[in-house]
Every structure is written in C-alpha cells, then in structure tokens.
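Engineer: sequence unknown, structure follows:
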C-alpha cells in the first residue's frame, strides 16, 4: 500500500512538472494579504479633532447593586490635538501616544428608591473629571486615567487597562482586554462605608464598616466600533467588573452583588477645528 501511494504521488509530481514546463508557466509566490491598517485621515490644517455623540447605558442602580437601569449618556473623546510649542497628541492613523480628558458621572443613590438600603444615607450624583493617556500600536494598546470626584462623593478615582486590537476591515475596530480601577479612601467611604448611626438606623441589617482606599475592581472590557459613513461611528461597549478589597467586603455590596456589568450603544461624529 505504501509503495502504491508513493508511486501515485511521484507520478502526480512528474506530470505536474511536465505540464508546467510544456506551458512555460511561472507562478509567483502569493503571500497572504496583510491585515487592514488604520485608515490615515487628512486633518489638513486642523489642530483639534474630537468626537461628540449620544449613547444609551445599562449599568447597576448604584455601586454594588444587583439591579440595573437604562440611562442616556454623552460621548466625547479627543482624537488629535496640536499645541504650538508643545507638540501634537494622537495622529492621522490613531497610533502612538495620545492624551485627552476623562469624564464620568455616577448617579445618585437614594435609600427611598431601594428598600434594601433603608437606614443608609443618600449619596448625591458624583461628577468625575480628569485626564486619560494611552499608547496604541497596530494590534494592542495600554491606557490609564485619573479623575477628581466631587458632588456626592469626593476623592480621586482612576482606572488602567490594556487591549488586544483587531481590525477585520478598514472601518471596523474590535478591542478586548483586562481593566483595574482604583479609588481614594474618601471616595470609598462615601459609597461603601456604614457609619454606626447608619447601622442603628438600618435596624442592624448593616454592620458598621469603614472602607479604605486602594483597588476597587478588576474586570474585562470589550468594544466594537464601526465607521458606517465617513466621520460617523456606531459604538458598542460591554464590561464586567468585580468589586474587590474593601469595596467587596462592604455590607452594602454583600447585600447586592460584587459582579457589576455595563453595556452601552451609541452613535458619534468626528469634528475638526483650526484653532491656531
């Protein structure tokens, strides 16, 4: 059987060689097509390129909750910024170092709206503002942000992460990677601590607890972005975060859920300005 198979292979190879020689055909090597590259954008003389849009958000009712709500949200990101004398951040292909603003809003937490929180103090809406820096390669990126929180909770909060990036076409970008978030003691106290007075007011359902600062959560985030027409984008994001450390040990979280999920879907448009 082995000799017969070898004979068939040899005959086939000889026949193929003979046919190629007779036809005098030369077949060049055809490598696999290269992966799509980020489309380079001609900014012309513009110094500031950014995106604005709207989105729908599905996230927990409050930090540590096991119930979810749907809210509207805004999309704002800086794609390119040129500052005379200081240099430029971002670029036409979206690769390299970039820096821009970072914002977040955490909705109010009212005990009257959630029977499981009876006895706890309300926390007003918290606003967070700061900066985000990132560095992107063709197939990966790293990023980090730091924000100051004020309003309902006060302190500092931030997050960091890394993503693998896939670009199946020039108009589609997919990202997936791990995330970690941090918060100062003041921020953690406002959301996760239980004072002795609150413990008594809750009828003992919540024991007194003093949360410290540090790592707040770890998780995974994924995003998909589609440029369906020039300068218009459809954006979808999903994340899973697990509260850890002092946040996870809070009686408030123990009565809810350490696992926190978020989903967003939105549309945005690129704008360009000539500032200088």
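Structural biologist: The structure has been received and is ready for your questions. For clarity, every value in this text was computed on a predicted model and none was experimentally measured.
Engineer: Could you use CA atoms for every contact and neighbour count after this?
Structural biologist: Will do.
Engineer: Longest helix of the chain, counting residues only.
Structural biologist: In the chain, assigned by DSSP state H, the helix with the most residues is helix 2-23.
Engineer: Check which residues of the helix or strand just after that helix are buried.
Structural biologist: Later in the chain than helix 2-23, the nearest helix or strand by DSSP states H and E is strand 48-60. By 16 or more other CA atoms under 10 Å, the buried positions in strand 48-60 come out as 48, 49, 50, 51, 53, 54, 55, 57, 58, 59, 60.
Engineer: for stretch 124-135, same thing?
Structural biologist: 124, 126, 127, 128, 129, 130, 132, 133, 134, 135.
Engineer: Let's see which of those end up in strands.
Structural biologist: Residues of these located in strands (DSSP state E): 126, 127, 128, 129, 130, 132, 133, 134, 135.
Engineer: what's the last one in contact with, if anything?
Structural biologist: Spelled out, it's residue 135. Residue 135 sits next to 95, 96, 97, 98, 141, 142, 143 when contact means CA atoms under 8 Å, 6 or more residues apart in numbering.
Engineer: want to compare, so here's the second one:
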C-alpha cells in the first residue's frame, strides 16, 4: 500500500519555503526592484525535496503552489503552499493582517521506530502577522522585509502557539537575474513541542526510545538563499536552498538525536507567471 507522506516539516509560516513557493511569491518582489511601483500578481509552483517531518532524516519529493494577488484596492493576498495571509496594510511599508496555515501531520512515516510513536493529526492554524517592507530605488536597488507571525490551533492538536520572526533581502545582480537571502527563528509553546517532539511512556514502550517531555522556547533557526531569472515580461524561474536547525528543547528529543538530524535541508526549483 502506498504510504502518505507526512508534511509537518512545513512549519515556517512566513516563507514556508518548502520548495519554490518562495520563488513564485518572491519573484514579484524581485521584479518590482527592476520596475519600481509595478508589483504584478503572480501564480506559480515548485518541485523539490525535503524531509518527511521536522527532525527526520528520510526524504521525499513534493510539489507546492504559490499565489500572489494584488487587489484593485491595493490589498495583497499571498498563498505559499499550506500557508495563506491577507495584507490589510500597504504593498510596501507597514503590513498586517490575518494568517491561516494548514499544518499537516506526522503519520505513516518510513522510519520503523518513529512509526511506533504517536501520530500527529493534520490541523488548521489561525492567527495574524505584522511586518514592514522597505524598497530602496537608488543606484543599487534592493528590498528588505521583516515580519512576525503568531498562529495557534486552539488546542485541537497542540496547546499554546507558535511565533515566527523572519527577514528577507532581494536585489538584482544582473539585468534579468535576482538574488535573495533570508533568516528566521521560531518560538513554540511547551504543548507544541510535546506533540511534535515528545515521547510518552507508551511511545517509549512501543518504540524503545527513551521517554522525553520537552519544554517550550526556541524551536528552530532558519536561513535560505535563492536566485531568480526573468525569462520575459511574464515568466520567471528560480531555485533555492533552505536550511533549518532544530534548536532548544526540541533538539534534545530522541526523535531527533537518535532517529533523525537537527540539521534539515530543503531544496527545489519553480516557475511563476506574472499577469496584469
């Protein structure tokens, strides 16, 4: 029987960079550096490789969509894979609004030991974000963006909340080539870590891993590099690599230390179409 992969690795709400959702979404910002004041709406998708779940080492290949739509009133809707947000502020400057994320669970994993640990069900997270985007249109144009996102699933799967801080930088390096980089970090509640990284006494008896009850706090640090090429007015292509380092109490989980790796790599490529 075909096993359904667990996508719980997708836990960075601002850049959800599972793959090149970032490329399809951020391409519009890179284009805007070349064409100040013109921020096109875009749709795209990416294909890439990531780990089965946060802290794991088995990998799979997957595809994800990306959408960026600017309304007639200047509001911005963004969809990156399982994460969506609606900006009630400006396309540049202060940005804020609601955010929704589909956090997929950990089940039917390939690892024979981790498969004996409690399954984690898919859940919907809701919350909001606030950020600021700065556009520099001088001799060397560039864009800076920073944001804070807070989401929770109100105790459906985990208790408490997740808080993510992210920043990005984009600039043109040639007429049709753009480069970007970003950093981020996430803080989580104890209830979150216990669900995704904890090992109960029952889990321990089944799997042979030691019981573990993590605390909350810093859960991961992230960094990414990306490049985008503009083929013509409408089409963009890009590639990226995204690094996550499981941190804090989560990094001490036997799921990570004995069966996985605290260093997580995601990479992929994608295309995007810009429309007026």
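Structural biologist: Perfect, I can see it now. Everything numeric here is computed off the predicted structure, so don't read it as measured data.
Engineer: What does the TM-score come to for these two?
Structural biologist: Here the TM-score for the pair of chains, by TM-score structural alignment, normalised by the length of the first structure, is 0.68; 224 aligned residues with a CA RMSD of 3.1 Å.
Engineer: State the helix or strand in which the residue nearest the centre of the first structure lies.
Structural biologist: With distances taken as CA atoms, centre = their mean, residue 221 lies nearest the centre of the first structure, 5.3 Å away. In the assignment (DSSP H and E), residue 221 of the first structure maps to strand 214-229.
Engineer: packing partners for that strand?
Structural biologist: Applying 3 or more CA pairs under 8 Å, 6 or more residues apart in numbering; DSSP states H and E, one finds that strand 214-229 of the first structure contacts strand 172-183, strand 232-243, helix 245-248.
Engineer: now with 6 Å?
Structural biologist: Contacts defined by 3 or more CA pairs under 6 Å, 6 or more residues apart in numbering; DSSP states H and E place strand 214-229 of the first structure against strand 172-183, strand 232-243.
Engineer: what separates it from the chain centre, distance-wise?
Structural biologist: Chain-centre distance of strand 214-229 of the first structure: 2 Å, with CA atoms, centre = their mean, to the nearest Å.
Engineer: Quick one: the residues in the second structure that that strand pairs up with.
Structural biologist: Aligned by TM-score structural alignment, strand 214-229 of the first structure falls on residues 217-232 of the second structure.
Engineer: ok, the residue nearest to the centre of the first structure - contacts?
Structural biologist: Neighbour list for residue 221 of the first structure: 176, 177, 238, 239 [criterion: CA atoms under 6 Å, 6 or more residues apart in numbering].
Engineer: show me the contacts for the residue mapped onto the last one from the second structure.
Structural biologist: To tie it back to what came earlier, the one meant is residue 239 of the first structure. Using TM-score structural alignment, the partner of residue 239 of the first structure in the second structure is residue 242. By CA under 6 Å, 6+ apart, the contact list for residue 242 of the second structure reads 223, 224, 265, 266.
Engineer: And the last one, what's its match in the first structure?
Structural biologist: When the structures are aligned by TM-score structural alignment, the residue of the first structure matched to residue 266 of the second structure is residue 262.
Engineer: Compare the contacts of residue 221 of the first structure with the second structure and list the overlap.
Structural biologist: Counting by both residues aligned by TM-score structural alignment, their matches' CA atoms under 6 Å, the second structure reproduces these contacts from the contacts of residue 221 of the first structure: 176, 177, 238, 239.
Engineer: My reading is that residue 192 of the second structure is in a strand; is that accurate?
Structural biologist: No - using DSSP: H, G, I helix; E, B strand; the rest coil, the secondary structure at residue 192 of the second structure is helix, not a strand.
Engineer: Look up the closest residue to it, ignoring the ones flanking it.
Structural biologist: Excluding its sequence neighbours, the residue lying closest to residue 192 of the second structure (CA to CA, 6 or more residues apart in numbering) is residue 158, at 5.1 Å.
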